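**Q** From the sequence below, what's the structure:
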Amino acid sequence: MIHFGIIGAGIRGSMYADTLSQNSYAELTAICDADQTKLGKFGQQGIRTYGDYRKMFDDANLDAVIIATPDFLHLEPSLCAAEAGCHILVEKPLATNSEDASLIARTITEHDVLCMVAFENRWNAPFVAVKNEIASGNLGKVVSINVTLNDTIFVPTEMLPWAKLSSPGWFLFPHAIDLVCWLTGDQIKRIYGWAGEGVLKTMGIETYDSMKALLEFNSGFAASFNSTWTLQNTLPLVYDLKVEIIGSKNSYYIDLQDQMVKQYGGEYKNLHTLGYSVDGRMLGAPSLMLFDFIDHIRKGKKPESDHIHGEYITKIIDAIHISARDHKIIEA
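**A** Model prediction:
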């Protein structure tokens, strides 16, 4: 049995806790959050609860930990976990600056633990289907890729109390950029970024409203990335993810805004069918990702989306922010 701890008992931490309860090879032994009000339901289930993750590592005899803290709070828990000899599943991005990402990656390597960064679209059924098509040669040579990943304004104004410490780049680009790297098996050689602001700043949230990046890849194609998190709350789904992949043989268009079921009447919305439970069993991409991480631990197998790749994605996004700030092209 693999004994897990979770740091962060919010939306993601709670989802991971539910997923662990459905896996016969793992169990949730302990959970930590600075907000004690989030821990009551776990204590009632016999799970050990902590307000300090350092004490959790000292007391709970863990094999692995899930770090589900806000984007900017991954450094210290990751270092403590690695030093405690725990395998790590950490939310994306690995860190929100290159220096922290490098320190995390170096420490994980030194302590020889497994790490998976939660780039969950690698387990998202539509993208898995396209990945298989590309691997079979049906795409041909990549000509161009365009990715749009937006959120409604609910996300930075209500869902994330720490939005001022993030940006569309840090919150959304990790998903999008990792996805293109994974689908194509390619890496980036040239970076240009742009950022726009105004809407959130008038609301007292000091961060960008929108970011764009044009990335040139080693094999010669370019990919554009567009993320805005101030879309109107009337959007039928809280996020809008669309990917266009143009190849020399075939092209693919993936629209995760449309998940096959639409509601009409008092409110128009798209039901979220790609992340759901059947008879209490979680079946969405994050849960499949965690099941896969458990299998990697059991088999002693290094994940593809590991700390080294997580460091790489962080450095690319850091460079996008610098490019946007300084209005210059950056060589990767």
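
**Q** CA only for contacts and neighbour counts going forward, please
**A** Will do.

**Q** and the longest helix for this structure?
**A** With secondary structure taken from DSSP state H, the chain has its longest helix at helix 307-326.

**Q** Mind giving me the packing neighbours of it?
**A** helix 98-111, strand 115-118, helix 168-184, strand 188-196 (3 or more C-alpha pairs under 8 Å, 6 or more residues apart in numbering; DSSP states H and E).

**Q** who's in contact with whichever helix or strand comes after it?
**A** Note on helix 307-326: by DSSP states H and E, the next helix or strand toward the C-terminus is strand 330-331. With C-alpha atoms under 8 Å, 6 or more residues apart in numbering as the test, strand 330-331 has contacts from Lys189, Arg190, Ile191, Tyr192, Ala319, Ser323.

**Q** just the buried members of these?
**A** Arg190, Ile191, Tyr192, Ala319, Ser323 (16 or more other C-alpha atoms under 10 Å).

**Q** Would you format those residues as TSV with distance to Ser248 included?
**A** Converted to TSV, those look like this (distance: C-alpha to C-alpha, whole Å):
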residue	distance to Ser248
Arg190	22
Ile191	24
Tyr192	25
Ala319	30
Ser323	31
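
**Q** contacting residues for the closest residue to Tyr208 other than its chain neighbours?
**A** Nearest non-adjacent residue to Tyr208, counting by C-alpha to C-alpha, 6 or more residues apart in numbering: Glu197, 4.6 Å away. Contact analysis of Glu197 by C-alpha under 8 Å, 6+ apart lists Thr207, Tyr208, Asp209, Ser210.

**Q** from memory Leu39 sits against Thr49, does it?
**A** Yes: counting by C-alpha atoms under 8 Å, Leu39 touches Thr49, with 6.4 Å between them.

**Q** Residues in contact with stretch 147-154: which ones?
**A** Contacts of stretch 147-154 (C-alpha under 8 Å, 6+ apart): 172-173, 176, 223-233, 235, 238-244.

**Q** To check against the first, give me the structure of this:
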Amino acid sequence: MPQAVPLAIAGFGLVGRRHAAAIAQCAGAELAAVIEPEAEARAEARALGCAVYPDLDAFFAAGGADGLILATPNPLHVAQGLQAVAAGLPVLVEKPIATQAADAVQLIAAAEQAGVPLLVGHHRRYNPIIQAAQEAIARGDLGELRAVQATCWFYKPDAYFNAADWRKRPGAGPVAVNLVHDIDLMRHLCGEVVSVRALAAPSRRGFDNEDLASALLSFASGVIGTVSVSDSITAPWSWEMTAREHPIYPPTSESCYMIGGSRGALSLPDLRLWQHGAGEPDWWAPISATSLMRAATDPLVNQIAHFIDVIAHGAAPLVSGREGLRTLEVIEAMQLSAAEGRDIALQPAAPREVAQAG
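**A** Predicted structure coming up:
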């Protein structure tokens, strides 16, 4: 039986603990170390039987892992990612890859120059729901894609913000922290975004970020997208409350995405494919839904298994640093458009420019 690949997690908060649980469920991985500055969280990590370090310097000095997962606050991602790259350690950076695209370019350039694998934690791409949706689109079940609509509404309690002050600061609003997942899936399913027009409302709690935003997205494929996000609306229409990925969220039977094409439409995450009969589409003809089949596996466990495949077998990252950068660029375009009240055009990053930056 192949030896398990030792992984380390930096940051043992909500997300870091979920990665630890996923590692425990992945036969090819083991949790070798946790890096965490808070004493109480370090004590909880020690209970898992792994090595525990107060900072990355101490961890790198000791060694003992073949891959590093960064589940630390967003502003630390680039500096810590650069440390991992300098140590030659494959790294999985939680989303977003950085708080600013220019900083992400620096990390990507360093990783590519050093030949160190860099992955970004857009774990929803590993969900069998999304894989089934992608297969339906590729089969032509929807015909020519025309539109996509995503809703990301939920209410975060005050305790969520009081537990970590950085969540109240610029760049930590729901656009960057939450919608980045939805934008990544819209790109994954519908192609690249080429222009953005957005509106945002300041936090009603007085924080230094938005708590409501909407955007109109134009895709290179011709698809037109609409998206809305808020962490101050009581509602069931978000991926968290519909996809059943994490039991901490109360599940509902609602959907949060709709993808429309010339021959059919697909709602997610319930995977209901709506089509007219065997003839040509006609709004006077009966329309019915078919529930598509999909596997039932944990996307976080799937992501860990893929990370192991990258480390041990040289597999190409499913969500590379460049993919994380492109999603972040759409988020930045939304923020800029909302601030300046204008359309923002996006151009795909040229590979040579990314590789030579920094």
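
**Q** Tell me how the two chains score on TM-score.
**A** Overlay of the two chains. TM-score (TM-score structural alignment, normalised by the length of the first structure): 0.85; 304 aligned residues with a C-alpha RMSD of 2.3 Å.

**Q** and the gap between the corresponding residue of the second structure for the residue nearest to Tyr208 of the first structure and Arg167 of the second structure?
**A** Under the alignment (TM-score structural alignment), Glu197 of the first structure maps onto Pro202 of the second structure. Applying C-alpha to C-alpha, to the nearest Å, the value for Pro202 of the second structure to Arg167 of the second structure is 14 Å.

**Q** what's the matching range in the second structure for stretch 113-126 of the first structure?
**A** Stretch 113-126 of the first structure maps onto residues 116-129 of the second structure, going by TM-score structural alignment.

**Q** now do stretch 34-42 of the first structure
**A** With TM-score structural alignment as the criterion, stretch 34-42 of the first structure aligns to 37-45.

**Q** chain center to the matching stretch: distance?
**A** 26 Å (C-alpha atoms, centre = their mean, to the nearest Å).

**Q** Now do that stretch: everything it contacts.
**A** Phe12, Gly13, Val34, Ile35, Glu36, Val52, Tyr53, Pro54, Asp55.

**Q** Double-check Ser144 of the first structure against Phe221; I have them as touching.
**A** Yes: assessed by C-alpha under 8 Å, Ser144 of the first structure is found in contact with Phe221 at 5.7 Å.

**Q** before we move on, the earlier item: could you identify which of the contacts of stretch 37-45 of the second structure has the most neighbours?
**A** Of all the contacts of stretch 37-45 of the second structure, the most densely surrounded is Val34 (30 neighbours; neighbours counted as other C-alpha atoms under 10 Å).

**Q** need the contact list for that residue.
**A** So Val34 of the second structure contacts Ala8, Ile9, Ala10, Gly11, Phe12, Arg42, Ala45, Cys50, Ala51, Val52, Tyr53 (C-alpha under 8 Å, 6+ apart).

**Q** Quick check: neighbours shared by Leu39 and Thr49 of the first structure?
**A** In contact with both Leu39 of the first structure and Thr49: Ile31, Cys32, using C-alpha under 8 Å, 6+ apart.

**Q** tell me the contacts of Leu185 of the second structure?
**A** Counted by C-alpha under 8 Å, 6+ apart, Leu185 of the second structure has contacts Arg124, Arg125.

**Q** can you do 10 Å?
**A** His122, His123, Arg124, Arg125, Ile130, Ala150, Leu179, Gly191, Tyr257, Thr327 (C-alpha atoms under 10 Å, 6 or more residues apart in numbering).

**Q** Tell me the residue in the second structure aligned with His175 of the first structure.
**A** That one, His175 of the first structure, aligns with His181 by TM-score structural alignment.

**Q** Quick check: its match vs Ala111 of the second structure, distance?
**A** 23 Å.

**Q** Check Gln303 of the second structure too.
**A** Counting by C-alpha to C-alpha - Gln303 of the second structure and Ala111 of the second structure are separated by 20 Å.

**Q** got it, and Leu142 of the second structure?
**A** 38 Å.

**Q** what does Ala305 of the second structure give?
**A** 21 Å.

**Q** Which of these two has more residues huddled nearby?
**A** Ala111 (24 against 19).

**Q** Enumerate every residue touching Tyr53 of the second structure.
**A** Ala10, Ala33, Val34, Ile35, Glu36, Pro37, Arg42, Ala45, Arg46, Phe59, Phe60, Ala62.

**Q** cool, Ala315 of the second structure as well?
**A** When contacts are taken as C-alpha under 10 Å, 6+ apart, Ala315 of the second structure is in contact with Pro117, His306, Phe307, Ile308, Asp309.

**Q** mind redoing it with 8 Å?
**A** His306, Asp309.

**Q** next one: Leu217 of the second structure
**A** Val193, Val194, Ser195, Val196, Arg197, Ile224, Gly225, Thr226, Val227.
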